[in-house]
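Novice: Let's see this in three dimensions:
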Amino acid sequence: MTWSLFTVLQFFTSTFLALWNAFSLSFVNKTVILLYQQKWNDELQYENHELEESC
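Specialist: Model prediction:
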């Protein structure tokens, strides 16, 4: 009885951890992509601003 309970607990724990890892990974990836896009947009706007000033 105790062993089967332990097995069930272990199964749920590993499933929960796998889901948590997948969720946090996708969340981190989205955040990094958003930050990178924002930085890239800022750099583009800065370059455009410099081009306008040089003309």
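Novice: Please make it C-alpha for all contacts and neighbour counts, starting now.
Specialist: Will do.
Novice: H49: which element?
Specialist: For H49, the element it lies in under DSSP states H and E is helix 2-54.
Novice: what's around N21, how many residues?
Specialist: N21 has 12 neighbours, counted by other CA atoms under 10 Å.
Novice: Could you check how far it is from W40?
Specialist: Distance of N21 to W40, computed by CA to CA, to the nearest Å: 28 Å.
Novice: same thing with A18?
Specialist: 33 Å.
Novice: before we move on, what about W20?
Specialist: 30 Å.
Novice: Alongside the first, I'd like the structure of this one:
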Amino acid sequence: MRRYNIWRPVMLILVALLTKSFVFNICMVFGMDSASAENAGFIGMIVAALVMYTRMTKSRRK
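Specialist: Next up, the predicted model:
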């Protein structure tokens, strides 16, 4: 546990939540109903978290 970086999980959570709120707000601006916008935001959150996680682990493997 000597090389544990606390900022990686914090950044992962922050990016996921910010992406969810951004996608939700954009969908609401374009006229989606609240439930559909929430689902689209959740999908965007998952995609953003997966992309960020793979980029973090790819740089650590080298």
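Novice: which residues does the counterpart of V32 of the first structure in the second structure contact?
Specialist: V32 of the first structure maps onto M52 in the second structure, with residues paired by TM-score structural alignment. Contact analysis of M52 of the second structure by CA atoms under 8 Å, 6 or more residues apart in numbering lists L12.
Novice: what about 10 Å?
Specialist: With contact taken as CA atoms under 10 Å, 6 or more residues apart in numbering, M52 of the second structure is in contact with R8, M11, L12, V15, A16, I46, K58.
Novice: Let's check: the centremost residue of the second structure is which one?
Specialist: Nearest to the mean C-alpha position of the second structure, by CA atoms, centre = their mean, lies A16 at 2.1 Å.
Novice: What does it correspond to in the first structure?
Specialist: Checking with TM-score structural alignment, A16 of the second structure has no match.
Novice: give me the number of residues near F24 of the second structure?
Specialist: The tally of other residues near F24 of the second structure (other CA under 10 Å) stands at 22.
Novice: give me the number of residues near T13 of the first structure?
Specialist: Counted with other CA under 10 Å, T13 of the first structure comes out at 12.
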